[in-house]
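J.: Quick one: sequence plus predicted model below, questions after.
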Amino acid sequence: MLFDIPFPKALTTLLYLLIFLPRISGIALPYSRAGKPAISPIYEFPNGTWVENIAVRSNGNLLVSLISTPELWEIDPFGPDRPKLLHEFPERHGLFGIIELSPDIFAVITGVFDLSDVSYTPGSSAVWKVVIKHGKKVSVEKITDVPEAGLLNGMTLVLKNPPTVLMSDSDLGSIWRLNTETKEYAQVLSDETMTWPPDVPSPIGINGVRKLNDYVYYVNFVKGLFCRVKVRKDGTAKGPYEVITDELSFPDDFALMQDGTAYIAGNPSNSVFRVTPGGEVTTIAGGANSTLFASTTSAAFGRTRKDRGTLYAVTGEGNVIGLEVKRL
């Protein structure tokens, strides 16, 4: 069985027409405006490139996953060097979530696409380990397939030893746990705040997911939610599922500050939202007519002294952008 899924240009045509326009007509986008951050375009991929997710190496370089082609790229946000292709995954795979397991060791989610009709194959999700040796040489191996999953999408580290990740399932409306060493996996979290309404044609419920302290934070793409749940060390729920805000317009992936403030990609609202721990939503960049932030998909903070106050955002139009958010 195949179902429609966002893809370059098709998100703003196929899915936008089917889902977003009927819903967005009843949703106002005038969130209060925060002070505008300084914005620095970092790189623009060729037309037709959909950048899905981003992680940051300890040396400051950006790793970006593409959904339009099965490729993982590395970008130096400070230097003049062109982006470097680190690895090309199997044909017809698109890349979704990416997370660091330990220094220069990353996990990446892939899934199979049918490019002829812009569809995704449920049950095709796989998780891979990417090791960057000595800062340069790259080795890649499959950790496991997850055929029981619908559409694995976002990913976060829940346990460092052994390296264990949580993965959002946008189709089934749940979160899976995967021990990357034993390769054992199971569904560990499920709630109505993660599911998608039955009256929409494409199953995109829970999307981005992040762990901070004792909580797992997540968004629901179609329902416009930003939520959290207190968890045990194994990723199972320890407390109630909490809705921080229900006023987002199609949130995608996001980055978290230590105080719980979230910077959330708005896709296809072409925006970056700031959500306080109390649920106040502000638009800090982009807007309905923005081309630079068109189809913003994910965000991550810099990790060096030079860019710890910089939020890096990526988009479905192939843009990689830096935003100075330290003083907002």
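T.: Sure thing, it's come through.

J.: going forward, measure contacts and count neighbours with C-alpha atoms only.
T.: Fine.

J.: Quick one: residues in contact with the helix or strand residue 284 falls within.
T.: Assigned by DSSP states H and E, residue 284 falls within strand 281-286. For strand 281-286, contacts defined as Cα atoms under 8 Å, 6 or more residues apart in numbering pick out 31-37, 245, 247-248, 270-275, 292-294.

J.: same thing with stretch 147-155?
T.: 96-99, 109-111, 122-125, 165-172, 207-210, 253.

J.: Span of that stretch from start to end?
T.: Distance between the two ends of stretch 147-155: 17 Å, counting by Cα to Cα, to the nearest Å.

J.: Buried residues in it, which are they?
T.: Residues of stretch 147-155 classed as buried by neighbour count (16 or more other Cα atoms under 10 Å): 149-155.

J.: ok, now stretch 80-98?
T.: So stretch 80-98, judged by 16+ other Cα under 10 Å, has buried residues 83, 86, 89, 92-98.

J.: Tell me how many other residues surround residue 115.
T.: 13 (other Cα atoms under 10 Å).

J.: same deal with the one 3 residues further on?
T.: Other residues lying near residue 118 total 17 when counted by other Cα under 10 Å.

J.: Structure two is appended below for comparative analysis:
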Amino acid sequence: MQVITTLIMACAMGSVSASPLNLGTSDLALGPKAKADAPAPGPGPGPVPVPSAAKPLNFDLKSKAQLPLPQRTVYQFPEDHTWVENLYVRDNGDILMTMMWPKASLYLLKNPSTNPEGTEPTLIHTFDDAQGLLGIAETAPDTFAVVSSKFSAMAAVVAGGSAIWEISLQDVANPKVRKVTDLPEGGFLNGLVKLHSAACRNVAPADRKTVLVSDSFNGLVYRVNTNTGAYEVAVKVPEMDPVEGAALPFGVNGIKIVGHYLYWANSDHTSMHRVAIDMTNGHMREGATVETLVTLKDTAFLDEFDIDEDGTIWGVTNADNKLIAMRPSAQGGSYEVVLGSNTEMTLAGDTSARFGKGAFNRRTLYITTGGASVVPVNGTITEPAKLVAVDTRGYLN
């Protein structure tokens, strides 16, 4: 309920100026630990009240769970040189996976928490006008927006070849697919998140299917109306930029909205950031400043992430096959590797991470991989893409 309350107020406040939140208290608190009667944010600038049960963030990260965390392979594709880029967990717990190589295919895996290893996913649709799919988000019940791109080789995007699509799965056996828009200005369209919640009562229902899409090469986030196809740059700040002169420039990658904040990972800088946004249009709020939450050392890359109910950010590193738990704080944050390493195949080329849904699945983190296809483990070892389930129960609880 706290999340819904925050979203309602965030939509209602529009472009009210927002001061950075006090990272000494957990404004990241999500899920069942948030109290239904927690106070809503006030209309003026300043810290947003949080549930009294929220845990402080300004402490060194210490795990109560034995590391590495328990994991199991849910499914592994049979062919080598395959790359699953992203996933979305449906409300019923089923998982949608986007394949970036060799085909732009969308797969559905049912009941991942109970299916035995080897249960094959269902191919939902292959997009003929692209080589790969990337970010995915649900914009309306059983309706999803997805990023497609053309590639000349694995991870080698073709300039001007990106597009946004909509696919309806109200009838999974007969999906309805339409192209929303081409986005030829895009460099490397990547992460995707829905902007508006159904709680945004001051946003017309027809506009609640708007999404934000990250462009890793150009260091910015687009806003795309999936009804009309209209798009524009919503957020562009230096903290989204890639490293200047990099051979493969990757700035902003995974993105997520919590409350009225846009969170993102910067791949090249291996850092996590957030900024307050206007929930009606996706732009930065007037007077808002970017907060750097955590900066990783001894990590080559930071890809997608998810945020749990304790405020811990769980990020995957792709190039060095790690899962990292990050805890933001005003003192710069703390983090630790909880699974994988640059010499292991456990999470070979991990690409995205999402928590399951439901009372018995909410602490299971699902991770997709690209099989270390671009950066082989130990320089030579690759494998087919796979979906891995990580048990995070007991971590920091």
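T.: Okay, I see it. What you see is a predicted model, and the numbers here were worked out from it, not measured in a lab.

J.: Can you calculate the TM-score here?
T.: Here the superposed chains carry a TM-score of 0.86, computed using TM-score structural alignment, normalised by the length of the first structure; 297 aligned residues with a Cα RMSD of 1.8 Å.

J.: Return the subset of the contacts of stretch 147-155 of the first structure lying in strands.
T.: Of the positions in those, 96-99, 109-111, 165-169, 207-210, 253 sit in strands, assigned by DSSP state E.

J.: re the thing from before, with respect to residue 319 of the first structure, which of the buried residues of stretch 80-98 of the first structure is nearest?
T.: For residue 319 of the first structure, the nearest member of those is residue 83. The distance, counting by Cα to Cα, is 12.5 Å.

J.: residues touching the closest one, list them.
T.: Residues counted as contacts of residue 83 of the first structure (Cα under 8 Å, 6+ apart) are 73-76.

J.: Quick one: map residue 295 of the first structure onto the second structure.
T.: Mapped onto the second structure by TM-score structural alignment, residue 295 of the first structure lines up with residue 349.

J.: no no, residue 319 of the first structure
T.: Using TM-score structural alignment, residue 319 of the first structure sits opposite residue 386 in the second structure.

J.: neighbours of residue 178 of the first structure, just the number please.
T.: Quick note: residue 178 of the first structure (other Cα under 10 Å) scores 24 neighbours.

J.: Please settle this for me: is it part of a strand?
T.: Yes: under DSSP: H, G, I helix; E, B strand; the rest coil, residue 178 of the first structure falls within a strand.

J.: ok, now which ones touch it?
T.: 164-167, 184-186.

J.: Going by neighbour count, which of the residues you listed are buried?
T.: Those of these that meet the buried threshold are 164-167, 185, by 16+ other Cα under 10 Å.

J.: okay, these in TSV with distance to residue 142 of the first structure next?
T.: Below are those laid out as TSV (distance: Cα to Cα, whole Å):
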residue	distance to residue 142 of the first structure
164	15
165	15
166	17
167	16
185	14
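
J.: where do the strands sit along the stretch 101-250 of the first structure?
T.: 105-114, 119-120, 126-133, 137-145, 152-159, 164-169, 174-179, 185-190, 206-212, 215-220, 225-231, 237-245 (DSSP state E, counting those that start in this stretch).

J.: Quick check: the third one compared with the second structure, mean distance?
T.: Superposing on the second structure places strand 126-133 of the first structure at an average distance of 0.9 Å from its equivalents, by mean Cα distance after the TM-score superposition for the first structure.

J.: which residues in the second structure does that strand match up with?
T.: Counting by TM-score structural alignment, strand 126-133 of the first structure sits on residues 163-170 of the second structure.

J.: Show me what counts as buried in the matching stretch.
T.: Within stretch 163-170 of the second structure, the residues that qualify as buried are 163-169, counting by 16+ other Cα under 10 Å.

J.: Looking at those residues, which is nearest residue 96 of the second structure?
T.: Nearest to residue 96 of the second structure among those, counting by Cα to Cα, is residue 169 at 10.8 Å.

J.: thinking that closest one is in contact with residue 139, fair?
T.: No: taking contacts as Cα atoms under 8 Å, residue 169 of the second structure lies outside contact range of residue 139: 11.7 Å.
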